[in-house]
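Enquirer: below are the sequence and a predicted model for it; my questions follow.
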Amino acid sequence: MRATDAFRAAFGADPRTVWHAPGRVNLIGEHTDYNDGFVLPFAVPWGVTAAVSPRDDSTIRLLSLQSPGDPVVISNHEESRGWTRYVVGVLAMLGDRVRGADIAIDGDIPPGAGLSSSAALEVAVASALDDLYDLGMTPMERALLSQRAENDFVGMPCGIMDQAASALSAEGHALFLDCRSLGSRNIPLDLAAHGMTILIIDTRAHHEHAGGEYAKRRAECESAARKLGVAALRDVTDLAGALDLLQGDERKRTMHIVTENHRVEALVGLLRAGAITEIGALLNASHLSLRDQYEVSSPELDLAVEASLRGGARGARMTGGGFGGSAIALVADDRLESVKESVSSAYAERGWQAPRFLPATPSAGARRIS
């Protein structure tokens, strides 16, 4: 195992534990998590592996096979930079429950694809530390701690979806999560039995929230909720009445959040009925809402969706936070090559970099592997 080998080479001993946490793709329910709404992600086969041993002092020594060089040595949490902040943030949130650690990281999530490598990194490290120090945390508690690390230490105001999907997902299932109560249940997503594939289309367009657009959307939703007198937009029951009280961007954001929550519940109903082949219309509607009402799509994402449908996909939409990253398409297995060719040709006609195609198999959440 690469992480174990790297740990041994750098630190001169075997790690005490090794954990793997996956990335995720969101089937539907976008930007609803920080509005106390519903989401339906599932874990993907790619993720982050963390080989970890505890230390007797407060020093953190970190290395990543994706950032070659000598281990980064951190004696003060505020010294962390770049990718190390996600790891150090987890230790910071654990406080005096842990001391230092030696950590070797390996990951195979396609970078910039919007498959939540940051949450996978946080959950892998949180799970390993929980294991090492016998903290007795539940998977959801690990997810919440990882979210706090990203919110309070890294400074990214994400919701709970990514970390929960990484920590709680089950193989062959999607995770239906109520982001207010944190209640969840696994919904069967047996694509192969229906001759279907969820195809991830990595647009290779830069995926980055740091420009402030993600935080701006969240602030708009919170402002709209205050004006409507509700705790969160999830609580809006009279959409038409709510829209009459709002203007501009806040009106559009509210329309997306309320209708997206309904789409999540409708899609869960179809999956529970075994009607996987019928979910395409909901995926299409979600994309249009994200494009026009939430305004988080991009030309590359829009073209991926449009070309997928021309190539024979049952439905398609952008997935993740937006502004780049990936789209997903529901495709019958006998139409896969047609969809790939349609998207590739459309990108070539624009002179854009060729997209990458990844079949998404619903996979298991975080687990100890050594």
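Expert: Now that the structure is in, tell me what you want to look at. What you see is a predicted model; the values in this text were computed from it and never measured.
Enquirer: rest of the way, CA atoms for contacts and neighbours
Expert: Will do.
Enquirer: who touches the closest residue to R368 other than its chain neighbours in this structure?
Expert: Excluding the flanking residues, the one nearest R368 by CA to CA, 6 or more residues apart in numbering is W19, at 4.4 Å. By CA atoms under 8 Å, 6 or more residues apart in numbering, W19 lies in contact with T49, A50, A51, A124, V125, S127, A128, A366, R367, R368, I369, S370.
Enquirer: go again with 7 Å.
Expert: T49, A50, A51, A124, S127, A128, R367, R368, I369 (CA atoms under 7 Å, 6 or more residues apart in numbering).
Enquirer: export these to a markdown table and tack on secondary structure, distance to M318 and neighbour count?
Expert: Listed next are the contacts of W19 as a markdown table, based on DSSP: H, G, I helix; E, B strand; the rest coil; distance: CA to CA, whole Å; neighbours: other CA atoms under 10 Å:
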| residue | secondary structure | distance to M318 | neighbour count |
| --- | --- | --- | --- |
| T49 | strand | 27 | 31 |
| A50 | strand | 29 | 33 |
| A51 | strand | 33 | 29 |
| A124 | helix | 26 | 35 |
| S127 | helix | 30 | 28 |
| A128 | helix | 32 | 28 |
| R367 | strand | 28 | 20 |
| R368 | strand | 31 | 15 |
| I369 | coil | 32 | 11 |
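Enquirer: could you work out the most separated pair of the residues you listed?
Expert: Maximum pairwise distance among the contacts of W19 (CA to CA): 12.4 Å, between A51 and R367.
Enquirer: any idea how far G47 is from the residue nearest to R368?
Expert: According to CA to CA, to the nearest Å, W19 stands 10 Å off from G47.
Enquirer: now do L243
Expert: Note on L243: its distance to G47, by CA to CA, is 40 Å.
Enquirer: give me the more crowded residue out of those two.
Expert: Neighbours per residue (other CA atoms under 10 Å) separate L243 from G47, with G47 holding more: 27 against 17.
Enquirer: mind listing what the more buried one touches?
Expert: H20, A21, P22, G23, G107, D108, I109, S117, A120.
Enquirer: one more to weigh against that first structure:
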Amino acid sequence: MSELLPAWDDQAAVARARALFTATFDGEPDGVWAAPGRVNLIGEHTDYNGGLCLPIALPHRTVVALRARTDGLVRLVSAQEDGLRELRLADVGPAGTPDAVEGWPAYVVGVAWALEREGLLDGGGFDVAVDSCVPYGAGLSSSAALECAVAVALDDVAAAGLAADDAGRARLAAACVRAENEVAGAPTGGMDQAAALRCAPGQALLLDCRDGATEQVPFDLAAVGLELLVIDTRAEHQLADGQYAARRTSCEDAARRLGVGTLREVTDLDAALAALDDAEQRRRVRHVVTEIARVEEFVATLRSGELRGDLLRAAAALVDASHTSLRDDYEVSAPELDVAVEAARAAGAHGARMTGGGFGGSAIALVDAGTAPAVAEAVRAAFAERGFTEPAFLLAVPSAPASRLA
């Protein structure tokens, strides 16, 4: 029977981060903070198109123990990476420049770099130890979880107070997006950081990426005898390898051709498609416009009543249609994702789709409570039959946003 990857409770998370910190640096940290990974229920590749998306925060989190410094030096250690890294904040520059930061430290110092440029940090430096139970490279926003854990830590030690309310958290999220885009060089939208900082337990976050507005949408699957199974295909997904950027560039070019600021403003899909002469670009636009509509329909379904009977079938159909669109029109799926989706559906899932940026990563499946291990086993068997790397699994329960743990 396939096992489900557990999340750490607060006590275990604090103990792990603090132990790594004290083993690496002299003394104790100023505190320990954590931020969650995320699963997007529906609304993929809509964020950078001014659209709608519907993520939840995972119980699986990245944890940082951090201590402020006054000399501008940053020292970093991670339980998931080898060695100690050191650099100076004054030497940090954008990706593609001589001062670019290589590897995972870019996601950490990029946040400090962005906060300093927003006038929210004085560039004093810090020591930081990182540990995480968010699967790496799984399309579950491990990078945003790291950025947002660092953001709330730096906000706290600087006594800036931004994490105290949603407006401040939105500013922190924007700084984290800037860090990922400009310093780490990954041209992502803002959904992941918004989820890590602005989600709420038991709720899905309806995020309007046109203006950053949010609404909390109740999402209590346990109350209706359902669970959300996450399938980490172990087909590692990368956002900085050019494919993601190519999709974003194609959408931005289409918007210019159509005379709109973003594809969110397309109100007549048929007319928009007729106005574009490139078949690939038409497919990209069709996905974005129909995916935004699917988010609206999914939220309306959730608000119509309990996910049972016809409402459950309607939600499942939207989830399935999202995967088809991502596979055929946006072309961001992968063989492992398609097999995971097909095997989960065949094993009884009510709906399944890839989640995240694609090109590998994870899929989600809406399953009856108690059947997740059996569905996971069916997926594992399908992967073994095709010679794929063995997948991993976890349950997604809408959880808390980034916060201080100790």
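Expert: Cool, the structure landed. In this text the structure is predicted, and so the values were computed from the model without any measurement.
Enquirer: from T262 of structure 2, how far out is T249 of structure 2?
Expert: T249 of structure 2 is 12 Å from T262 of structure 2, by CA to CA.
Enquirer: these two touch, right, V150 of structure 2 and V108?
Expert: Yes: under the criterion of CA atoms under 7 Å, V150 of structure 2 makes contact with V108 at 6.4 Å.
Enquirer: neighbour count for those two, which is higher?
Expert: Per other CA under 10 Å, whichever of V150 of structure 2 and V108 has more neighbours is V150, with 31 against 26.
Enquirer: what's the more buried one aligned with over in structure 1?
Expert: Applying TM-score structural alignment, one finds that V150 of structure 2 aligns to V125 in structure 1.
Enquirer: doesn't that match fall inside a strand?
Expert: No: going by DSSP: H, G, I helix; E, B strand; the rest coil, the assignment for V125 of structure 1 is helix, not a strand.
Enquirer: helices of structure 1, start to end?
Expert: For structure 1, helices defined by DSSP state H occupy the ranges 2-11, 84-94, 117-132, 139-148, 161-168, 213-228, 239-244, 248-272, 280-292, 299-310, 336-350.
Enquirer: right, so the ones you listed: which one is the most enclosed?
Expert: Mean neighbour count (mean count of other CA atoms under 10 Å) peaks for helix 161-168 among those, with a mean of 32.
Enquirer: give the aligned range of it in structure 2.
Expert: Aligned using TM-score structural alignment, helix 161-168 of structure 1 spans residues 191-198 in structure 2.
Enquirer: the matching stretch vs structure 1, mean deviation?
Expert: Compared with structure 1 after the fit, stretch 191-198 of structure 2 shows a mean deviation of 0.3 Å (mean CA distance after the TM-score superposition for structure 1).
Enquirer: what's next to that stretch, contact-wise?
Expert: Contacts of stretch 191-198 of structure 2 (CA under 7 Å, 6+ apart): 35-38, 47, 55-57, 141, 144-145, 148, 166, 169-170, 173, 176-177, 205, 401-402.
Enquirer: for it, what is the distance to the chain centroid?
Expert: Centroid separation between stretch 191-198 of structure 2 and its chain, computed with CA atoms, centre = their mean, to the nearest Å, is 7 Å.
Enquirer: okay, the helices of structure 1 in CSV with distance to S326 of structure 1 next?
Expert: Formatted as CSV, the helices of structure 1 follow (distance: least, CA to CA, whole Å):
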stretch, distance to S326 of structure 1
helix 2-11, 27
helix 84-94, 22
helix 117-132, 13
helix 139-148, 22
helix 161-168, 15
helix 213-228, 16
helix 239-244, 30
helix 248-272, 19
helix 280-292, 12
helix 299-310, 7
helix 336-350, 13
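Enquirer: alignment lookup: A346 of structure 1 to structure 2.
Expert: With TM-score structural alignment as the criterion, A346 of structure 1 matches A382.
Enquirer: gap between that match and A316 of structure 2?
Expert: In terms of CA to CA, A382 of structure 2 sits 22 Å off from A316 of structure 2.
Enquirer: equivalent analysis for E280 of structure 2, please.
Expert: From E280 of structure 2 over to A316 of structure 2 (counting by CA to CA), the distance is 27 Å.
Enquirer: number of residues surrounding the aligned residue in structure 1 for L221 of structure 2?
Expert: When structure 1 is aligned by TM-score structural alignment, the residue opposite L221 of structure 2 is L191. Around L191 of structure 1 there are 21 other residues, counting by other CA under 10 Å.
Enquirer: test my guess that A316 of structure 2 contacts A349.
Expert: No: here A316 of structure 2 does not reach A349: they are 8.8 Å apart, not a contact under CA under 7 Å.
Enquirer: V88 of structure 1 touches E78, doesn't it?
Expert: No: contact between V88 of structure 1 and E78 fails when scored by CA under 7 Å: they sit 8.8 Å apart.
Enquirer: shared neighbours of the two, which are they?
Expert: Common neighbours of V88 of structure 1 and E78, counting by CA under 7 Å, 6+ apart, are absent.
Enquirer: how near is the equivalent of E342 of structure 2 over in structure 1 to N151 of structure 1?
Expert: Applying TM-score structural alignment, one finds that E342 of structure 2 aligns to E306 in structure 1. With distances taken as CA to CA, E306 of structure 1 is found 34 Å from N151 of structure 1.
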